[in-house]
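**Student:** Could you work out the structure for the sequence below:
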Amino acid sequence: MEYSERLLTALINAAEFTKKQKLELCTPETVLYFICDDELFDSAFSDCGGDTDFLEADLYDYIENNIDRFNSETNTVQNSLALECALENAAISASNSGNREIEIKHFIHGMWQIEDLYAVYFIEKQGIKETDLLCAIAELDDEEQLPEDVIIKKRNDTDDHTYYNVEDDEEDDDDEFITGAESSRKSHRSTEGFVTCLNDSLGDVNPLIGRTEELERTMQILCRLDKNNALHIGDPGVGKTAVMYGLVKKIVSGDVPEPLKNARVYSFDIGSMLAGTKYRGDFEKRLKKALSDISRDENPVIYIDEIHNIAGAGATGEGSFDAANLLKPYLTDGKIRFVGATTYEEHKKYFEKNKSLIRRFQNVEIKEPSKDECIKILEGLKSRYEKFHGVKYADDVIPYAVEMSSKYINERFLPDKAIDLIDEAGAYLKLGLDKEVNKDQGNDPHLSSVTEMLLKEAGAVPVVDRGIINAVLTKICRVPVETVETEDMDGIAGLEEKLSALIFGQNEAIKQVVNTVKFSKAGLNDENKPLASLLFVGPTGVGKTEIARLLAQKLGLKLIRFDMSEYEEKHAVAKLIGSPAGYVGYEEGGLLTEEIRKNPSSVLLLDEIEKAHPDIYNILLQMMDHATLTDNQGRKADFRNVIIIMTSNAGASRIGKSVIGFESRDRDSSVVMEEVKRIFQPEFRNRLDRIVVFNGMDDSMAEKIIGKKLSELADKLAVKNITLEYAKAAADLIKKKGISSEYGAREADRVIRNEIKPLFVDDILFGKLKTGGKVFLSAVGDKFIIKSDQI
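**Tutor:** Model prediction:
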């Protein structure tokens, strides 16, 4: 079988080149190098999105660097084994197709049947598949007939990630690069998912409410002659995308200045454009093709959400081009106007470092709306969510949702977090009703829908009230129900009595603590400060830490405790807000800030604050003054819903000299306050809501504490069916050994653990109390004794 004229020309040129260059072998790469000179192949390759100049460069580099040469000229040309195989495969392909000659398409098909061939690799490197290239050749030459196996492969090829569209359906507009854009018959590149025309895809997006100033500023920038590119900068969730959709709606309705009339706004998805790119240049070609097609529009605007992603997108290494560099000529040209959206953090990280990029944009700051503005936004959106969920929002729910989301959802911004709250509240109520209806109707979905319809006809539309908002809020931000519900006021009303029943001899201190909490709950304190900032001072072992624990328990809050004796060194204090950059643990954040970020409503106990390094007060001042603490990575922890309690033993030694003992005495608070003034700086003391002075230990307190601890022991024994009774002598010995001026009541636990509990062990495990019984605890001299009887 003979070769066609075009293929024969390539083979002859390849042979002459091989002989002239003293190459030992003529390879498929050499033949393909001269096939690139064929006009039909060049056109087909270009139609597939390839560049024969790049292909020739790759082939020439391969020939120069990978094929050995003779030392002297030779008159013979030796074909490589790969070339012989390719020609043999081409002959078989031509024969099977019924062709009289072996054409270029058969040779290309023959190459693709050889594994690990550089000629094929260089073609695929440009994102071109075999079926695409052969179809393009066949389309350009009507006399060309594809090999039969290629036709079958083409029909069965359902690879969704094919970069080029080889379908030759000229009537299908969806196969064009941009929907609605006119392109040549040969341009079959498809980027569905890369570029979206927002004018045609507004759909049922939320309406833009307010933001008049930001919209006008954006339109003003887009109407400029030079540098007519706007950059929306704002925190996540404040409405940057909504502003853009509002602008598109204005363009569609014609309510825009003349330069923006009939503008078409296209949205770029950089992530989808990067997906599936294998070789260097793939991404650049997609982007440039998209920009080229969009530039044909009379009045195009490109919107790129998360525009910071263009920095580094498509770059293959240091010094290589990325999407930002590819866009710069278009940003300067002014024919295509750009609008980008990014956050403050990403703007600082990417844009501020790229001075040439940032000067091509004009900043439009999208700030978080105020609570009043947010209420207006939600009132405008309310009807959409009512229709979707089939519910009704009570009149007071919108302001309440804004207030509660601002108070408890700390790491997000209005209006996004408030919208999420009412949306989820609607879903919560709807799902709850569906469960009840299904339960009543025997899980019959038909009956459920009928019941729902009857409810609507009767006007009984379910209502989202404050209770539903509270229920959803507890799930979103892990806040106890008692904290957000109005009923928790009943708990606060009886809080003083509850604490007094568990903490003995500290009635005045308890009253001061509860009054401070009430004051905060009444909303009379500064909303930009913690709920309370308290300093507990007094002797050790009198209940300072215990009252903080019980306060958290009764209010349904988590207790976060830090032993400040662990922060005596300056470098240790840094752990609370995170290690400095370059130190171990920098990425982990601060111990204190992370705890508060996880538990925004809590009781924070800083035990023995005077033992910490003085640098701790720089942190405390920020917490108490503005209810925020910034960690090493710039993230803020919100302390507005935190009760801060610090304990100190300041003045304990001086009190002990005058009043420690078990005689009746009044608390000498002036002694304690003198020590507090000496130890703590004025700027720290002035930011405290209250300094609470605790009483020293006396007989009455000691007896009640011992009685409580023995009752706790009795409760543990009762679980094992053991009844405990004790004599006054046992209680007196515990008081003698466990109550002291130095440790308060702390040693009482040690006495019970080390001297009393061991008396029960053998009897419980092996003796009379193995199955339960009665125990009488007494004391003889300095020793405890027990008498046990089996049931």
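
**Student:** contacts, neighbours, all on C-alpha from now
**Tutor:** Will do.

**Student:** Please enumerate the strands of the stretch 151-300 of the chain.
**Tutor:** 195-197, 230-233, 264-268, 300-305 (DSSP state E, counting those that start in this stretch).

**Student:** most neighbours per residue, which of those strands?
**Tutor:** Across those, averaging neighbours per residue (mean count of other CA atoms under 10 Å) puts strand 230-233 on top, at a mean of 24.

**Student:** Here is the second sequence; please produce its structure so I can put it next to the first one:
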Amino acid sequence: YNLINSIIFKFNDKPINNLYFNNLIKPFNYKSNFYNIINRKSDCVYLYEILNRKIIRNPILLGDFGIGKNSIIKKFSFFIEKFKLKFNNITKNLWILNIVTLLKYIKTNNLYIKKFFKFLQENKNIILICPKIEILFNTYYTDSNIYQNLESYSFLFKFFNYIKQNKLQLIGLSNNITDIEKKFNINQELNFLFEKIYVKELSNKEIFKILLKKSSLFEKYYNCSISFKIIKHILYYSQTYIKQHKTLLKSIWLLDNTCSKIYVNQKFHLLKNNNKLALSDIQKTLTKLINLSTNLLFNKANKTNFDIIALRKNLQKSLFGQPTAISKILISLKRVFTGLKQINKPIGSWLLCGPSGTGKTELAKLLAKFLFGSEADLIRFDMSEFMEKHSLSKLIGAPPGYVGYGKSGLLTEAIAKKPFTVLLFDEIEKAHKDINNLMLQLLDDGKLTDSLGKCVDFSNTLIFFTSNLGFPTNSYELQFLKSGTKLSKKNYKILSNKVESAIQSYFKPEFLNRLDDIIIFKPLNINFLKYIINKFLKNIYLKLYNNQIPIFLDIDSNIKTLL
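**Tutor:** Okay, here's the model as predicted:
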């Protein structure tokens, strides 16, 4: 009973003496953060048009979190007050309804239902704003709720009757577009009660104006200086490297984190009286926020040659006997470092072919460490575990009606958590054909939609597929590869042609055409195998030294040859 209070309050300078449901229903206040709202006039005009109709007069604003649904309502409320807008010659006010709290408390006492509808009868000049309106639909349009929760169902039955009889108008808000569309498809009556409005994201120009307004607040709060040019960099970097949210939200998030970093550094005297935001501050903040190496901040022409040279040295030092593979990878990545990569596609995608132990997985590990900072940033899938058709659900989640529905897929969840990473699909030829079809979408659009309707961005990943196709095809070749004999150019050409023929006959052309390159790894000769042995022995020496174990290893070259 404490939630319902009889009070007198003012809204729009007009006293309303009525029941006021604290935390349940209250007048909508557009003045909070109103200064941030840019444009949205066309959305408000369409909203006003729908609310003035005779039928289908209840709009629902649909869009992802942070796209601007609340901003439209605030701007619309401002227009109502400024232009004294009327709805079919009736002056109406916007009130906001807390659906979650309302449904919670009507279960405890029928008094709430009576009070609520009495309030609606006495205040016919209101339009209810209903955030999370999908909760109403899910509660009312689910058969099981009739028996499990009679109080909620009876309340919503009367509530929807008010809407059908034009006794009540509301504006719904929802982030869950998929759920709303499903309800509209199943329950056709909703199409004659509500009009869906798909809210579009603001343009870069409009977002830039909002960031300029916001920057003055951050300058006062953090006692720092933010230039016009820095705002442009904030917008560019947030769009290019942060994929989880809408542009405005992630731009503000990046700006706030950068300002906070400057403020803290000043307090701890890590910066010498420098309170001006610089490009390097944004980049440092970004690398920590999203696990991004500075090697992937592409638009730095003066660093391009350095990055390529550093990467070449790194690969040559650890990947033995594969100069062709290194060269092809560097050519592809050179386009990336110079900013010529297509925005929506993955950073790069390659098919690595060759016998086991030639360095295919090692190449992926080295790139993960150089570009993203750690070998842990390599996500590997053994495709021999995905040979059945139903195993597709492991990657993107089970469809509705199947066991496991509601859980994210292994692939989509991994990339959603770590968008900057190296993906390795080991022995891709063993996967089911449907999974290969899934890869077409991944390589073409740089996006995958999981079973829950969530779109996951792959544009900041390097994708490697490995295959053993064509290696070896007979016992003679197997013995030849095991012996570690050096491969002549002629024999390598014959082997390459055989591998390419096997690849062309197995994989679809549309899959191969989407790859950056097909790289054939050479079988390693005895000299390179010794280099690899020395590399592992060096690691053993270091472990013994670090653990202070007094053992000295001296291994004869004949033993290395035998190994």
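
**Student:** Of the strands of the stretch 151-300 of structure 1, give the one that comes closest to Asn695 of structure 1.
**Tutor:** strand 230-233 (55.7 Å; CA to CA).

**Student:** how much does the closest one stray from structure 2?
**Tutor:** Comparing strand 230-233 of structure 1 with its match in structure 2 after superposition yields a mean distance of 1.6 Å (mean CA distance after the TM-score superposition for structure 1).

**Student:** What span of structure 2 is that strand aligned with?
**Tutor:** Under TM-score structural alignment, the match for strand 230-233 of structure 1 in structure 2 covers residues 59-62.

**Student:** okay, now the closest residue to Thr131 of structure 1 other than its chain neighbours: neighbour count?
**Tutor:** Nearest residue to Thr131 of structure 1 in three dimensions, chain neighbours excluded: Lys154, at 6.1 Å (CA to CA, 6 or more residues apart in numbering). For Lys154 of structure 1, the tally of surrounding residues (other CA atoms under 10 Å) stands at 17.

**Student:** swap in Ser670 of structure 1?
**Tutor:** Counted with other CA under 10 Å, Ser670 of structure 1 comes out at 12.

**Student:** To which residue of structure 2 is it aligned?
**Tutor:** Checking TM-score structural alignment: Ser670 of structure 1 goes with Asn497.

**Student:** that older thread, can you list the strands of the stretch 151-300 of structure 1 in TSV and add distance to Val761 of structure 1?
**Tutor:** Output for the strands of the stretch 151-300 of structure 1, formatted as TSV (distance: least, CA to CA, whole Å):
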stretch	distance to Val761 of structure 1
strand 195-197	76
strand 230-233	69
strand 264-268	74
strand 300-305	69
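
**Student:** Out of those, which is closest to Ile209 of structure 1?
**Tutor:** strand 230-233 (16.9 Å).

**Student:** the helices in the stretch 101-250 of structure 1, which residues?
**Tutor:** 104-112, 118-124, 130-140, 148-156, 212-222, 240-253 (DSSP state H, counting those that start in this stretch).

**Student:** ok, now the stretch 301-450 of structure 1?
**Tutor:** Using DSSP H, counting those that start in this stretch, helices in the stretch 301-450 of structure 1 cover 323-333, 344-346, 355-358, 371-389, 397-408, 416-440, 445-457.

**Student:** Could you say which one of these comes nearest to Ala552 of structure 1?
**Tutor:** Nearest of those (CA to CA): helix 397-408, 17.3 Å.

**Student:** Give me the range in structure 2 that that closest one lines up against.
**Tutor:** So helix 397-408 of structure 1 sits over residues 230-241 in structure 2, by TM-score structural alignment.

**Student:** how much space between the aligned partner of Asp607 of structure 1 in structure 2 and Lys482 of structure 2?
**Tutor:** Per TM-score structural alignment, the equivalent position to Asp607 of structure 1 in structure 2 is Asp426. Asp426 of structure 2 sits 22 Å away from Lys482 of structure 2, going by CA to CA, to the nearest Å.

**Student:** repeat for Glu427 of structure 2
**Tutor:** If you go by CA to CA, the gap between Glu427 of structure 2 and Lys482 of structure 2 works out to 20 Å.

**Student:** More neighbours: those two, which one.
**Tutor:** More crowded of Glu427 of structure 2 and Lys482, by other CA under 10 Å: Glu427, with 18 against 12.

**Student:** All set now, cheers.
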